[in-house]
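1. what's the 3D shape of this:
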Amino acid sequence: MDFDLSEEQRLLKESIERLLSDSYDFDQRKKYLREKGGWSSAIWNRLAEQGLLALPFAEHDGGFGAGAVETMIVMEAFGRALVAEPFLPTVVVGGGFLRHGGSAAQKAAHIPSIIDGSNTFAFAQLEKNSRYDLYDVTTSAKKKGGGWVISGEKFVVINGESANTLIVTARTKAKQRDKAGIGVFLVPANAKGISKKYYPTQDGLRAADITFTGVEVGNDAAVDDPENGLPLIERVVDEARAALCAEAVGLMDESLKATIEYLKTRKQFGVPIGSFQSLQHRAADMFVALEQAKSMSMFATMAAGFDDASQRSEAVAAAKVQIGRSATFIGQQSIQLHGGIGMTMEAKIGHCFKRLTMIEKTLGDADCHLRRISESGGLL
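-> Predicted structure coming up:
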């Protein structure tokens, strides 16, 4: 199987890396995090101008018809640069729901504004006791006339502070943990009855806890089948997990490069500490962990397009297990090898470790996905 990038994919990789090297070094990132919402609207507009926000959408919707490989390329580059802009919740998740389940009217209403950068999304899915179970939903959506009334609470909604549109999972029938009776709704972030509590997350991003109190939306707010939305949710979330795997690979690659450079320049007893054999062995182990993560990230990227839901889910879960293990190992070793400076806010390596830790916990940690693989009977 040929894993080389096509000419168009190589050009995409070079263009995004050139953009980030020019405008997204570590010091600039600190400034962007202090802007409203925790990210730079100027950078977001540049991403739009370069066509990155249009990548996964079909050509007849104004996009480029790109696939999971192009998303992987972008997310790896974003990982290396610690990009904070809401590409994942807007383009990958929001765009995923529109591409796979949106009506023609919903696509026409939302996709152009995603592509031009004027509309960002947030995925309001996590609840107080739901853990990583996508079907554990207590937020309700009840029919009222020609629309719906949504009530409930969602927590740790990334980009919830500044998103224009919320993607809300809500129960339309059945009990809390039933897999049937779950719908997906597009809700304006400024709708009456919505209240938010904002806060920073450990990796420097911004999140919000959102309360919905009798929020009324039209019938056209429901994406696909409002009584059987779980398959759509699982498909989009698997694509998001694959994208997170790619971002983690970029972060791990950057962490390893920074650690190797530090080992070459930091001196002790008059010699670079990289000359110590035990530290060389640690760096070699980090390299092996990175290569394992790269392979599984590619596997997840290919699997994200599987039509068979069980095959897709198992493959992405396996990738998330390896990504979580590699991220933990490389992150911990990079901090250890940097010593005390790795724990400071001034050092980029510590921020890479924080982001890796958050990715490991997002949409299921390694233990969660290992359990899912075990319960399904394994990959073989």
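2. make it CA atoms for all contacts and neighbour counts henceforth
-> Will do.
3. just the strands in the stretch 151-300 of the chain please.
-> 165-171, 182-188, 194-200, 206-218, 222-223, 267-268, 271-272 (DSSP state E, counting those that start in this stretch).
4. Name the nearest residue to Ala317, ignoring sequence neighbours.
-> His369 (5.0 Å; C-alpha to C-alpha, 6 or more residues apart in numbering).
5. hang on, that neighbour in a strand?
-> No: counting by DSSP: H, G, I helix; E, B strand; the rest coil, His369 is not found in a strand; it is helix.
6. For it, list the residues it contacts.
-> Residues in contact with His369, defined by C-alpha atoms under 8 Å, 6 or more residues apart in numbering, are Ala317, Ala318, Lys320, Val321.
7. quick one more, to check against the first:
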Amino acid sequence: MEFELSEEQRLLEASLRRLLADRYGFDRRKAHARTPEGWSREVWRAFAELGVLALPFAEEEGGLGGSAVETMLVAQALGEALVLEPWLATVVLGGGFLRHGASAELRAAIVPRLAAGEVLLAFAHTERGATADPADVVTTARREDGGWRLNGRKTLVLHGDVADHLVVTARVTGAPGEERGLAAFLVPATASGLARRTLRTNDGRRAAEIVLDDVAVADDCVLGEPGEAFPLIERVVQEAIAALAAEAVGVMTLAHRLTIDYLKTRRQFGRPIGSFQVLQHRATDMLIAIEEARSMAIWAAMSLDEPDAAERRRALSAVKALIGRRGRFVAEMAVQLHGGIGLTMDYAVGHCMARLLAIDALFGNAAHHLARLADGGGLIRAA
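-> Predicted structure coming up:
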């Protein structure tokens, strides 16, 4: 398959990379990470001005009508800069639920403000003790006149500490693990009975613990069909996996570039260590792993248009399995070739490793998706 970017896509990528190069060096990133929110509102406004936040939404709703390819390009550039801002939580996850599950009235009320950088979203789905199965939900939604009552606890909600609205998954009927009986709700963070506590993740980002104590939600804030939300949840998670695959490619690219620069400048026995053949071979192995991951990220973006849900599920599991393994390999090689400095948080390679491990863990790690792929008969089913 021939894959060639259009002129508009090249312009988008170049503009975003130029903005990040001018305003998002590693020292500035460390300064952003030390703030209470852990990221920069100023950079977020710059993303809005560039159109990055409006990209995947329809033009008639205040967006730019971008495809999965544009999302892939943005994610890769953000990964290469180790960006901390809540783009994944707001645009890909929260925005995905708006695009695929919200009413036209709800989209009209939120999408323009999201695109302008005025509204932040988060996906409150993961629960303590739950598996990576999207249907493993214990939080309950009880029907009452004019709306719903939510009760439960969510954890590790990415950027849930600053979100203005939370997309909360809950069970209307059935037992944890059953695909039938799930619902999704858009809940204001200021809702009575909702409490949140800020968490700091291993990769330097922020998340939240969310407690829902009889939280009232109106009918017009239901996303999709109550009790039939599993396909919606799975679809948005698959889009997030595709974005994470592209981000991982960006992070791996940064780790490789830093490693090559280090091999050229670090001297041992009177010459650069990059002159030693065994280290050259390891750097080459890193590059091969990155190119494999890049191919899978492109395939992930293309697979989102697959109409067959089972085929799409297999493809995204294959992507997640390979991206997790290649990301871990590149991170380990980068740290080993740097030596002790590679493990410090004062140097970018350590942050690359932390982010790649976090990407592997999100929405099921490589081992989980490899097992899921095997249970489903493999990537290519036998005739």
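8. Need the TM-score between these chains.
-> The TM-score (TM-score structural alignment, normalised by the length of structure 1) is 0.99; 380 aligned residues with a C-alpha RMSD of 0.8 Å.
9. quick one, helices of structure 2?
-> Under the criterion DSSP state H, helices of structure 2 are mapped to 7-23, 26-33, 41-50, 68-80, 87, 95-101, 104-115, 230-265, 277-303, 309-338, 348-361, 366-375.
10. Only the buried residues of stretch 344-357 of structure 1, if you could.
-> Going by neighbour count (16 or more other C-alpha atoms under 10 Å), the buried part of stretch 344-357 of structure 1 is Lys348, Ile349, Gly350, His351, Cys352, Phe353, Lys354, Arg355, Leu356, Thr357.
11. list the contacts for Arg355 of structure 2?
-> Contacts of Arg355 of structure 2 (C-alpha under 8 Å, 6+ apart): Leu82, Asp203, Val251.
12. scratch that, Ala245 of structure 2
-> Counted by C-alpha under 8 Å, 6+ apart, Ala245 of structure 2 has contacts Ala293, Met296, Ala297, Ala300, Val319, Lys320, Ile323.
13. hmm, 6 Å instead?
-> Ala297 (C-alpha atoms under 6 Å, 6 or more residues apart in numbering).
14. got a markdown table for the helices of structure 2, with distance to Val215 of structure 2 too?
-> A markdown table is the format used below for the helices of structure 2 (distance: least, C-alpha to C-alpha, whole Å):
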| stretch | distance to Val215 of structure 2 |
| --- | --- |
| helix 7-23 | 39 |
| helix 26-33 | 32 |
| helix 41-50 | 29 |
| helix 68-80 | 33 |
| helix 87 | 27 |
| helix 95-101 | 20 |
| helix 104-115 | 19 |
| helix 230-265 | 21 |
| helix 277-303 | 36 |
| helix 309-338 | 33 |
| helix 348-361 | 29 |
| helix 366-375 | 33 |
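15. Select, out of those helices, the one closest to His125 of structure 2.
-> Closest approach to His125 of structure 2 among these (C-alpha to C-alpha): helix 230-265, 9.4 Å.
16. average distance between the closest one and structure 1?
-> Following the fit onto structure 1, the mean deviation recorded for helix 230-265 of structure 2 is 0.4 Å by mean C-alpha distance after the TM-score superposition for structure 1.
17. Show me how far that helix is from its chain's centre.
-> Relative to the centre of its chain, helix 230-265 of structure 2 is centred 9 Å away, using C-alpha atoms, centre = their mean, to the nearest Å.
18. Specify the angle between it and strand 182-188 in degrees.
-> Counting by axes from the mean of the first three to the mean of the last three C-alpha atoms, to 10 degrees, helix 230-265 of structure 2 lies at 70 degrees to strand 182-188.
19. Can you mark which positions in helix 230-265 of structure 2 are buried?
-> 230, 232-260, 262-263.
20. how big is the angle separating it from strand 165-171?
-> For helix 230-265 of structure 2 against strand 165-171, the angle by the same axes, to 10 degrees is 120 degrees.
21. What span of structure 1 is helix 230-265 of structure 2 aligned with?
-> Counting by TM-score structural alignment, helix 230-265 of structure 2 falls onto residues 230-265 of structure 1.
22. how about Ala12 of structure 2, what's its match in structure 1?
-> For the record, residue 12 of structure 2 is Leu, not Ala. With TM-score structural alignment as the criterion, Leu12 of structure 2 lines up with Leu12 in structure 1.
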